[in-house]
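Undergrad: need a 3D model of the sequence below.
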Amino acid sequence: MLIHACISFLMPVHFSNVPEPRLVNSMWAAFFISSLFLLFLLEIPGFAFSRLMCFSRIDSLLAAPLFSIALLEIISIIYSKLGFYASWVSLSLPCLLLALILLLIASFSRSRNTDVAKPSSGRSNWLILFLYIGIAFVIATKTYVLPLDGPSSFIQDSDNSFHLAVIRSFIDSGDYSTVNVGIYHDVMSSSIISVASGFYPAAWHLLAALVASFSGQDVAFATNVTNYVMLLFVLPSSVFLFLKTVFKEERGVVIAGALVLFAFNSFPWGTLISVSGPLFPNTLGLMLVPACAAIFINTIGACAKRFSLNYIAAFLLGVLSLCFSHPNAIFTMAVLLAPFVVLRFSRWYVVKQKYVDSDMPLSVRLTSLAIPALLILVIWIVCFINPALSNTVSFTWGVTASHLQAIINVLALSFRLPAGNYLLALFVAIGFFALLRNKESSWLCFSYMFAAIIYIIGASSSGFLKHFLAGFWYTDPYRLGACASLMAIPLAAVGLEAVYSLALRIFNRLGYEPWAKISACFVCLIITMCALYVNDFNLPGFGRVYTGLGDYQNCSTLANDSKRDNLFDPKERVFCKRVAEFLEKDDSLIYNNADDGSAFAYPLYGLNLLYRRSAAEMLGNETSDNQTLRLHLDKLATNEDVQRILKENGIKYILDLDYGGEVNDERCYYGYYTWDKWQGINSIEDSTPGLKLLMSEDDMRLYEIDYSAFN
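TA: Here you go, the predicted model:
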């Protein structure tokens, strides 16, 4: 691979004889080279499209990931329909060629039309962008990268077994299409599992697959690179574009946004390592929401009147990108923008009726608000009753908090317990009340208020209202908390800017006018860094104080620790790697227990497993053949049904990572695992008729099925 050549150039060593520390260093070099590759791929196509749409240079740079993702997905879908093999080369080259064509067209159009209006983008905006990226680099490296147990570290949660399997399937099949997602592209049919493929929001998986294809590293490595770039640039650029769009004349708020961007433990940190996740696709979708919302605001704003068609096209492409990332990002944007639409329509309606605020009847005001509100409600209802979304909106998360506790969680910004952030909550409260007096930006208060109400109802209640309001987020309180945190970022920025203004007035009154601005900036910086970005600490006389980022770092360090007892522990990884080498030229299907960690052996080592993800969504919704093997596999020498199922599905091997299946302190299973659910494979012994023991180490086994021994 290209990256191997780059690393060899930078670090000319013979890898077969290199000590372990050097190998680790080379992997980290590959990590940052791959990050640059992904950053360029997210920037170049989208930047060219933005320039064609008459965006300013800095806005083009900020909005580029939103458009690049949509373009990459569209090309992937076309490749899938035409049967073309996708890889980083075959996807990158068309994107770069398209970018060149778009830039040439944009340049030609501007040369022909000298009357093109460009949104202003002074040098200060570029300096603020450097501030955003600089802070993002420090925080993302410290908070996300350092807790990793190496570049190929991964979290062994149930959802991640699926995410990694999808990436591996993309690479193996050469089909990166979001409308043809599946983890069994190489299996024609099965009476045990569903091998069907279809739509799944896989933009995040596409990016990770491109990184894996480029780097030649495993899929876990690729996921960490993808998440790092999302934190390093996608989120900062998206929020910066939104804040500079909404607060055009309030540069202090835009700057403050860089300081509070990563302070919320519910987003992005809570979705990167969630009780209900990790929610990587959802994280990407939410990160793109501010940029898409900014384009919508510009679409109907004064600065875009002359180029409304351009902005409409850009917005529609952005919505497509949100859909490819995660559909609930569209509903998050709807909650964010609904108050903006209502207030903007109300203002237009009042002007049309030729009233001014001083003599406008209450009925006219109520009508101006009711018309757009009812229209939004109708659209929401149509989406809610849409059969395509029925499984999503009907999904039920249990009650996780009382009504009072849910309200306290909102006030303390502790959507992801146990860590609250009271100073950040104070900034949000100050910003909330400050914005209420701002006619241009007061709608942000209602956006946050609606998101908080949806969270409270989703976390603390049950019934129709819960599904109607929170169903588009699976009624998951962690996703809802992430949405509320995203909408609190502008409020926190306004609150921090208000603190700065107060500090500036105090220093001026104390007679420090020449140094007032520097002193106020220093105070705000110290308060922000020390109070919002510190790890957990012990307070004498009080006890342990949990902070937002401290909670995340502790959880991430533990979840990424490969040496602790885990589902897929180091010995099991080595054993599965040996199995992959042993069966390198044999692609026969392998039966395994989906809940003993073996599912990760497919994405990491390419083992042709029957169960390539955990059984969380399988049990209770399975075929009769599947159930027969789960319960009676040990009787393969005598049970004719078992024999038929094994032959029909081409199963040749059995992989057992926890011989006997008994739960003890050294063995980890998913929480819903019980011995009897997998009594077929758990009852197998080395002497079981019809099996040949091929590999054995501790409680790990690889058997070959001896069909000649069947009755």
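
Undergrad: use CA for all of it now, contacts and neighbours both
TA: Noted.

Undergrad: surely Asn560 and Ile155 touch.
TA: Yes - applying CA atoms under 8 Å, one finds Asn560 in contact with Ile155, separated by 5.6 Å.

Undergrad: which one of these two is surrounded by more residues?
TA: The neighbour comparison of Asn560 against Ile155 (other CA atoms under 10 Å) goes to Ile155, with 21 against 18.

Undergrad: let's compare: structure for the following, please.
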Amino acid sequence: MTWWQTIPIFAMAALIYILPGFLVLGAAGVRRLNLAALAAPVSTTIASCTAVVAPFLHLPYTPAVYFTVSVVLALLVLAARYWWTRRGKTWGNLANNGPLNAHDLGRWTAILAVPLGVAFGAVVIAGRFITGFGSPENFSQTFDNVYHLNAVHHIVQTQNGSSLTLGNLTEASRYFYPAGMHDMMALLQMLTGASVPASVNVGTIVIGALVWPLGCMFLVSRIVGYRPVPLIATGVLAAGFSAFPYLLVGFGVLYPNNAAIALLPAVFGLVIELFGLSRMPATSIWPPLLALCATFPGMVLTHPSAMVALIGFTAPVVLGRLVKLFLEWREGAGSRRAVIVWALLSVAYFGAAVVTWMILRPGLGAAPWTPFQSNSRALGEILSSAPMGTTAAWMLAILTVIGLYVIARNLRRTWWVLGVYLVAAVLYMVVSSWPPGTFRTLLTGVWYNDSFRLAALLPVASFPIIVFGAEWLLWRFRTLLEFVSKRRTRKEPSVDGAMADAGRSRAQLGRRYVAVIWVALGVLGVASQGGTLAPVQQRLGDAFRVSANSDLVDSDKLALLKQVDAIVPKDGVVVGNPLTGASLVYALADRQPLAPHIFGERTEKEQLLLDHWDEAAFNKDVCPVIKELNAYWALDFGTKTVIPTEDPFPGLADLTSGSAPDIQVLATSGKVRLVRTTACDK
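TA: The predicted structure follows:
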């Protein structure tokens, strides 16, 4: 498959991510950027919640059910809106729901700001992902991908995508695992019939190239206002961070975290508006509150760590609201009661935040990552938007410093924005450079003490500051242009008819400024692509390349997996060591593995085969289980594992060494084999 052949898959992915949310939000009266930016978070909520509810209603989780639920919800919202307005009440709007405030930048600048900003970011991000992936059907050669690819295929096969039972993909381990991302990818595969890797790759590109820039635009519009220059700058700079949306795809691979962080800016923007700190407040509390209820569940069911990040980022917002109310009371524009009530609410919020932070923290056994650098280096990486040892992004570093200067000049109004940045910075500094201990685990254990996961959060917090810096810099171009124009005017002779009137001069200056702005934005976009992004793209290429030395499924293994569906019957179960990539027979060959994931609880019979399958010729307990489970087949993928570990699957040891009796070789590719035991045919 070529990338040109994936165009219909991209179209279907955009449909799945955008259309349901678009219908529901449109029925609610949401328009323009708010509609575009919130569509994907709302669609994710519809998909993940439908997947949870469907089993209780005895409904399959399919595209037909997903889109039907979306249409029904849109009709219900439309009916509720009609009923509400018929009673003479105002439905209300989110902030900045009108036309862009263009000032003197011109009508076309206002019209094209959002689409061109998104288009720039989308093209660059998609291009880097496509280059990094290599082929649409390549897949990450990393540990976590055994689960993620199989989870998507599991949802397609079982038509059950409930986060309550996805677990580790076995009946014995049906417990909670956030399935929001897998639900969306499974819908894409069901709708298009594409392979699991192609569906996941295309879905990942749509998340990074479309959902992320739109969400960032929404967040920035809450903080700096609904103006063309900041919004265009946001779209242009959305593709300039190495930490997101590329880092988690090149490491891990952490698909759910990646998808949840892409949703985070839009949800955080709603929180800012709900707490009354947006540049232009909503008409009432209800629009942002209802929108938050429609987007928050999807983000949490994609990955709960995004909720914990939201709790941390919201802390300065809560304090910002308290300080705002206090200052209004001191100036005679507010009430003392409001200050007291919000102070109590703030105490309750921080108490609940601490409890949530503690409850969602996994055990230390699941958080083995240790610090790897000094405090000073961590600080430099934060300021230069180049975490995890990547090359400094100098353009973003310059804009960050300028943005911090802008905040310092307007500290009373924007100090809480700096607070959000400091929350993300402290988390990354602690996890990457502080010694292991109770305090480090207390703060960062929710993210498994993993520096990569916290590095990916930095762009969400630094984006507003960088846009502050970009807008300040662009306005300086205007000042320079005005200065040059005045100098030229003074040099011209004041003769009747020789000088243009003042109105024409201003118009000419405006046109020149618009041209300069567009050129400067283009320069910013190109300059932000230097340095730090090249190593990250190379990391993507290394992680997704299928070669003779791949860590998970090398070229020989892949060639053998392509033969499995023609040899093993549809109801056959294949035994294999997940650490060698053998379990990907599920996602890549549509055959059920005995162990679909490296982890997970097993039934007694499954564990018996994992411990003794190669003893079928002489262990009387083995053949009855092989016959019952129809597990006659096994993949001998050697002893190389994706991560160094003790072998937890001893039932394949003799098979790998070649000493297991009564083994029939069905297919080979290089040194790997598909075999069948004949010991149980008697």
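
Undergrad: what comes up buried for the one helix or strand Leu374 of the first structure maps to?
TA: Following DSSP states H and E, one finds Leu374 of the first structure within helix 362-384. Buried positions in helix 362-384 of the first structure, judged by neighbour count with 16 or more other CA atoms under 10 Å: Arg365, Ser368, Leu369, Pro372, Ala373, Ile376, Trp380, Cys383, Phe384.

Undergrad: want to throw these into a markdown table with distance to Val642 of the first structure?
TA: Below are the buried residues of helix 362-384 of the first structure laid out as a markdown table (distance: CA to CA, whole Å):
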| residue | distance to Val642 of the first structure |
| --- | --- |
| Arg365 | 72 |
| Ser368 | 68 |
| Leu369 | 65 |
| Pro372 | 61 |
| Ala373 | 59 |
| Ile376 | 55 |
| Trp380 | 49 |
| Cys383 | 44 |
| Phe384 | 43 |
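
Undergrad: go through these and name the one nearest Ala29 of the first structure.
TA: Nearest to Ala29 of the first structure among the buried residues of helix 362-384 of the first structure: Cys383, at 46.1 Å, using CA to CA.

Undergrad: which one is the counterpart of that closest one in the second structure nearest to, not counting chain neighbours?
TA: Using TM-score structural alignment, the equivalent of Cys383 of the first structure in the second structure is Thr356. Excluding the flanking residues, the one nearest Thr356 of the second structure by CA to CA, 6 or more residues apart in numbering is Val308, at 7.8 Å.

Undergrad: that neighbour touches Ile359, doesn't it?
TA: No - assessed by CA under 8 Å, Val308 of the second structure is found out of contact with Ile359, at 10.7 Å.

Undergrad: the two: which has the busier surroundings?
TA: Shown here are Val308 of the second structure and Ile359; by other CA under 10 Å, Val308 has more neighbours (19 against 10).

Undergrad: state the distance from the more buried one to Ala343 of the second structure.
TA: 22 Å (CA to CA, to the nearest Å).

Undergrad: then Val665 of the second structure?
TA: For Val665 of the second structure relative to Ala343 of the second structure (CA to CA), the value is 72 Å.

Undergrad: got the contact list for Ala258 of the first structure?
TA: Ala258 of the first structure makes contact with Leu131, Tyr132, Ile135, Pro236, Phe240 under the criterion CA atoms under 8 Å, 6 or more residues apart in numbering.

Undergrad: what's the match for it in the second structure?
TA: Match for Ala258 of the first structure (TM-score structural alignment): Gly235.
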